[in-house]
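Peer 1: pasting a predicted model and its sequence here:
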Amino acid sequence: MTDVHEATKVAGSTRELVILSLYPRDMNIYGDRGNVLALTRRARAHGYDPVVIDLNPGDPMPAHVDVVIGGGGQDSGQGRVAADLLDRKADFHALAEVGTPMLLVCGLYQLFGHRFITHTGETLEGIGVLDVETRGGSDRMIGNIVLESDDLGEIIGYENHSGNTTLGPGSRPLGRVLQGAGNNPTSGEEGARTRNVIGTYLHGSLLPKNPAVIDFLIGEAAKARYGTFAPSVEVSETVTRARASAKRRPR
């Protein structure tokens, strides 16, 4: 049964934003749940009413979705959700086609691509929203990572993965790697974007340290639903200090 576990209502307000949290029981490692918390808090600060709906295997899709967000998991967790995700392939392609913003971290980044081939040779078919393919490797890419994005600026996070992801022509990188490994040890790129869908290996969790990415997700959702987005909150000094501290830490 769908769990609506957070709904903040303001008297007389119609500025609701529905956030679909994908597979939190299985895909929630390295602080990825913090992305949902950061997104809801900043949405409130901008004057919206976030409603978070958890989607676990077998749950019905909600009638309306404004933002999709999902995290990473162990290979076993990916196996549990892969079949359920394939059953929803048409739903997520339809959402992507109309510009619904999505943030997909690590394991769900891989499953929103064409396929993930594990280090043991097992193939998990993805849904192909992102034009990427991933193969599990023997070496892990671990540590703080800094990217430069043309439209989102400097993005800071923490990577911990052994997947080697390559992009096809239907996706572009999220950013250029300034520090760290990224999609694989040789490309110099991290993540993937198709329309308003973002895939990335950045944990940490990502959003608390990157308000520009949060505002991209909220802004695209708000413009699609209400026709406009006017940011109404600045970046706090705490976030600025956290970003600076993360950049200084060695890998």
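Peer 2: Now that the structure is in, tell me what you want to look at. Keep in mind the model is a prediction, meaning the values are calculated, not measured.

Peer 1: contacts and neighbour counts: CA atoms only from here.
Peer 2: Will do.

Peer 1: sec struct for Gly182, please.
Peer 2: coil (DSSP: H, G, I helix; E, B strand; the rest coil).

Peer 1: what separates the nearest residue to it once chain neighbours are set aside from Leu217, distance-wise?
Peer 2: In space, and not counting its chain neighbours, Gly182 is closest to Glu190: 4.3 Å by C-alpha to C-alpha, 6 or more residues apart in numbering. Remark: distance between Glu190 and Leu217 (C-alpha to C-alpha, to the nearest Å) = 18 Å.

Peer 1: residue boundaries of the strands in the stretch 151-251 of the chain?
Peer 2: 153-167, 175-179, 189-190, 192-194, 197-200 (DSSP state E, counting those that start in this stretch).

Peer 1: below is structure B, check it against A:
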Amino acid sequence: MTQSFKSPFNQSLTLTLGHLYPDQLNLYGDRGNILTLRRRCQMRGIELRVVGLGMGDALAPDEYDLLFIGGGQDKEQAPVAQDLYEVKGIGLWAAIEDDMPVLAVCGGYQLLAHYYRPAEGPDMRGLGVFDAWTIHRGWRSQRCVGDIAISWNGSTLVGFENHGGQTYLGTAKPLGRVLKGYGNNAEDHSEGAIYRNTFGTYMHGSLLPKNPHFADYLLDLALRRKYGARLDMLSTEEPEASNGANHSGLSLISGSTNGIVPTATLVQKSTILLTQLDDKLEWEAHASILERLGLHSEAAAVLRRLKG
């Protein structure tokens, strides 16, 4: 049953997501990430507005609460790289430095690093958000294709990767450690990168559908960034509220992790707005990929926690 939550000032909860280059960067089901965020908000009575930001559109950071940029082929990435740097760069940097949650997948991830060197043609200049760079060693080099599983915050993330470029991290912190698959470069077991609340990854549109805890983590970051100060104040005023509920009807729950990941590893503050959903199918799909990759103990742990 969908629940409708109000803020401490009796306002409906809304989030606005900026979808960068929805027509150019949309490979391998990357729209599935948008659909997942929309659905998980809808089931909680939270309105998620999705606004497309195409070529030539400026990015006004105060108009959005979270951002998403997907992956594309090299021929699509070249004009996007120029537009990202020249048109959207200042606004995107401002949003990132203000801790807005940003998810960048594959090509989008590469363009948030220093540069992407394609198999043919000149380097594509990135924004340099991540201290990292990507090199495609030619069409005869092995592509990184297939299911992937990584360790993340005491749990696992699973997904699908398909990239010819190999990304190398400088001082950037990786999103996680590769358990099976290729990751950034098939060499150092790193996958993705993190800067503040910006997350780069090679896992495509199966990422959020098969990882409900990561989807909720992004939504939690966005909600706490927008409403957190008022919620923290409310939580401080009513420390004895029972069962995590208060007079405003808000669900003050320490972690929306569906029993899979210890809350302390996910959430820095205690007050968030996400109630748990029935994610049985999502976690079974998650466990199925772990089984397929031969990660039997990790799959069994997921299923045990799900039953518990």
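Peer 2: The structure has been received and is ready for your questions. Treat the numbers as computed from the prediction; the structure is a model and nothing was measured.

Peer 1: neighbour count: Glu190 and Leu217 of structure 1, which is higher?
Peer 2: Per other C-alpha atoms under 10 Å, whichever of Glu190 of structure 1 and Leu217 has more neighbours is Glu190, with 29 against 24.

Peer 1: quick check: the more buried one touching Val146?
Peer 2: No. If you go by C-alpha atoms under 8 Å, Glu190 of structure 1 and Val146 don't touch, sitting 9.5 Å apart.

Peer 1: hmm, back to that, which one of the strands of the stretch 151-251 of structure 1 lies closest to Phe112 of structure 1?
Peer 2: strand 197-200 (8.0 Å; C-alpha to C-alpha).

Peer 1: mean per-residue distance, that closest one to structure 2?
Peer 2: Here the mean offset of strand 197-200 of structure 1 against structure 2 after fitting is 0.3 Å, by mean C-alpha distance after the TM-score superposition for structure 1.

Peer 1: what are the buried residues along the longest helix anywhere in structure 1?
Peer 2: Longest helix in structure 1, counting residues (DSSP state H): helix 211-226. Neighbour-count burial for helix 211-226 of structure 1, with 16 or more other C-alpha atoms under 10 Å as criterion, is recorded at 211-222, 224-225.

Peer 1: make a markdown table out of those residues and add distance to Gly31 of structure 1.
Peer 2: Formatted as a markdown table, these follow (distance: C-alpha to C-alpha, whole Å):
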| residue | distance to Gly31 of structure 1 |
| --- | --- |
| Pro211 | 16 |
| Ala212 | 19 |
| Val213 | 17 |
| Ile214 | 16 |
| Asp215 | 20 |
| Phe216 | 20 |
| Leu217 | 19 |
| Ile218 | 20 |
| Gly219 | 24 |
| Glu220 | 24 |
| Ala221 | 24 |
| Ala222 | 26 |
| Ala224 | 29 |
| Arg225 | 29 |
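
Peer 1: of the strands of the stretch 151-251 of structure 1, which is nearest Phe92 of structure 1?
Peer 2: strand 197-200 (10.3 Å).

Peer 1: buried sites along that closest one?
Peer 2: 197-200.

Peer 1: cool, stretch 16-25 of structure 2 as well?
Peer 2: Here stretch 16-25 of structure 2 shows 16-22, 24-25 as buried, counting by 16+ other C-alpha under 10 Å.

Peer 1: from those residues, pick the one nearest Arg230 of structure 2.
Peer 2: Thr16 (18.8 Å).

Peer 1: give the contact list for the closest one.
Peer 2: Shown in contact with Thr16 of structure 2 (C-alpha atoms under 8 Å, 6 or more residues apart in numbering): 48-51, 63-66.
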